[in-house]
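*Asks:* Here is a sequence with its predicted model. Questions after.
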Amino acid sequence: MIRPVEERYRTVRELFPELRTEVFNGRIVVNDTGTWQHNTILAQVLFQLMPVVAERGWEIWPNITIFLGAEADRYVPDLTVVPQRPVMESDEAVRGDSTLLLVDVVAAGGAYDDHVVKPLGYAPAGVPLYLVIDPFQRLVKLYSEPGRDGYTRETVEPVGAPLTLPAPWDHPLDTGGLLCV
């Protein structure tokens, strides 16, 4: 008998708690920890977001599952920004519509999931902003204005071009400073 995906997902999370475990279209994906380049890009993002996050009392979580619905996939972005007292589905999962920004740095082999699969799961769950930093294509992509069928707005900029996070952020990102590796 084949166990449901949710049960297998929990088992894998228990076996490998130090690794990021996600579910994409019914397949369980266990991701290694990031490379030094991946982590350096994340550090650059953190340096730029921290002043706004600290000023507004928000929090940045580096390893939390995004709850997209009872029968939906389970994604773990590289960074999740949440307001004070976000709505949690469980100790390990925050509701998508209770986030302020999700950030992923594309890793080798993960481009399709980050650029296509995740936005299609995040938008119907009400994730307001999803930022994808792609060091391989040297671009940043911001998904905003979520709807039932996906995001209605995608802003794509080459590294070095200005990108401003919309409300509630109203904060510019120095995209050239993100890929200094």
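*Replies:* Good, I have the coordinates.
*Asks:* use CA for all of it now, contacts and neighbours both
*Replies:* Will do.
*Asks:* Which residue ranges of this structure form helices?
*Replies:* Assigned by DSSP state H, the helices in the chain fall at 5-15, 36-56, 111-112, 118-122.
*Asks:* Out of those helices, which is closest to Ile28?
*Replies:* In terms of Cα to Cα, the element of the helices of the chain nearest to Ile28 is helix 5-15, at 6.5 Å.
*Asks:* Output the contacting helices and strands for that closest one.
*Replies:* If contacts are counted by 3 or more Cα pairs under 8 Å, 6 or more residues apart in numbering; DSSP states H and E, helix 5-15 sits against strand 20-24, strand 27-31.
*Asks:* Which residues does that helix contact?
*Replies:* Counting contacts by Cα atoms under 8 Å, 6 or more residues apart in numbering, the residues outside helix 5-15 that touch it are 19, 21-23, 26-28.
*Asks:* Would you mind confirming that Glu102 is in contact with Val81?
*Replies:* Let me fix one detail, which is that residue 102 is Leu and not Glu. Yes. Counting by Cα atoms under 8 Å, Leu102 touches Val81, with 6.4 Å between them.
*Asks:* So for those two, which residue has more residues nearby?
*Replies:* Neighbours were tallied for Leu102 and for Val81 using other Cα atoms under 10 Å; the higher tally belongs to Leu102 (26 against 20).
*Asks:* okay, pairing it with this:
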Amino acid sequence: MTPSTAEHAQMSVEDFEQIAHHAPETVRLEFINGRLEVKAMPDGAHGEMLMWLIRQCMQQRPELNLMPERGVKAEAYRKGRARTDAVLAPLGHFTAHHEWSDTDGILMAVEITSSDADTNQRDRIDKPIGYAAAGIPVYLLIDRDDDTVTVFSDPKGGAYQQRPSYPFGEAVELPAPVGITLDTEELKQFAG
């Protein structure tokens, strides 16, 4: 988060957490770049893609959990609150965590684009910045608009240094510490 954004935030992180805590279950709220964001509820294809990824992670790295819908403290100095589609971490990592987890120990954050108007800004611009600033080693973006998988990695200075993108159908290597190869052929059935 830039200093000017922090100075002009809509509210404090504490106020956001109170609002998010009392929001109905049908609403998913995030606090990104000092702005309150409403994240679209996932559709069926979004859920199927997430289950595809969960199966691949469980088969290749059974000592890790891909935890859906995890709230994380993102951005520089943990001033943002992102509701990930999923995060990858060691088994039992979140046992003592509350709604919003520090990113220490998280190996990968995952987002699958939605059909809402904010997905470009949120998933392609703001979240890579926030996740890199929070030190999450890998950010996996499954982009349903252009049928690609983008692997953001090597966070330094608040930005990911690597960001290769692959069309659905190609094998995708997720770098250390994830160490998983995704067979994305199945994602073609969800291509737009």
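*Replies:* On my side now, so go ahead. Since we're looking at a predicted model, the values are computed, not measured.
*Asks:* So after superposing, what's the score?
*Replies:* Once superposed, chain against chain, the TM-score is 0.87 (TM-score structural alignment, normalised by the length of structure 1); 178 aligned residues with a Cα RMSD of 2.3 Å.
*Asks:* Which residue of structure 1 is paired with Arg70 of structure 2 in the alignment?
*Replies:* Alignment note (TM-score structural alignment): Arg70 of structure 2 maps to Ile64 of structure 1.
*Asks:* so who does its match touch?
*Replies:* Contacts of Ile64 of structure 1 (Cα under 8 Å, 6+ apart): 76-77, 80, 92-94.
*Asks:* Kindly reformat those residues as JSON lines containing distance to Thr175 of structure 1 and neighbour count.
*Replies:* Listed next are these as JSON lines, based on distance: Cα to Cα, whole Å; neighbours: other Cα atoms under 10 Å:
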{"residue": "Val76", "distance to Thr175 of structure 1": "23", "neighbour count": "22"}
{"residue": "Pro77", "distance to Thr175 of structure 1": "19", "neighbour count": "24"}
{"residue": "Thr80", "distance to Thr175 of structure 1": "18", "neighbour count": "23"}
{"residue": "Glu92", "distance to Thr175 of structure 1": "31", "neighbour count": "11"}
{"residue": "Ala93", "distance to Thr175 of structure 1": "29", "neighbour count": "18"}
{"residue": "Val94", "distance to Thr175 of structure 1": "27", "neighbour count": "20"}
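*Asks:* Show me those that map onto strands.
*Replies:* Among the contacts of Ile64 of structure 1, the residues falling in strands (DSSP state E) are 80, 93-94.
*Asks:* What's the average distance for the longest strand belonging to structure 2 when superposed on structure 1?
*Replies:* Longest strand in structure 2 by number of residues (criterion: DSSP E): strand 148-156. Taken over the aligned residues, the distance from strand 148-156 of structure 2 to structure 1 averages 0.6 Å (mean Cα distance after the TM-score superposition for structure 1).
*Asks:* List the contacts of that strand.
*Replies:* Contacts for strand 148-156 of structure 2 (Cα under 8 Å, 6+ apart): 128, 132-133, 135-143, 160-168, 172, 174-175.
*Asks:* If you count neighbours, what's buried in stretch 30-46 of structure 1?
*Replies:* 38, 40-42, 44-45 (16 or more other Cα atoms under 10 Å).
*Asks:* do the same with stretch 131-143 of structure 2
*Replies:* Quick answer for stretch 131-143 of structure 2 (16+ other Cα under 10 Å): 131-143.
*Asks:* Likewise for stretch 156-164 of structure 2?
*Replies:* In stretch 156-164 of structure 2, counting by 16+ other Cα under 10 Å, buried: 158-160, 163.
*Asks:* That stretch corresponds to what range in structure 1?
*Replies:* Under the criterion TM-score structural alignment, stretch 156-164 of structure 2 matches residues 147-155.
*Asks:* returning to that earlier point: if we go by neighbour counts, what in the longest strand of structure 2 is buried?
*Replies:* 148-155.
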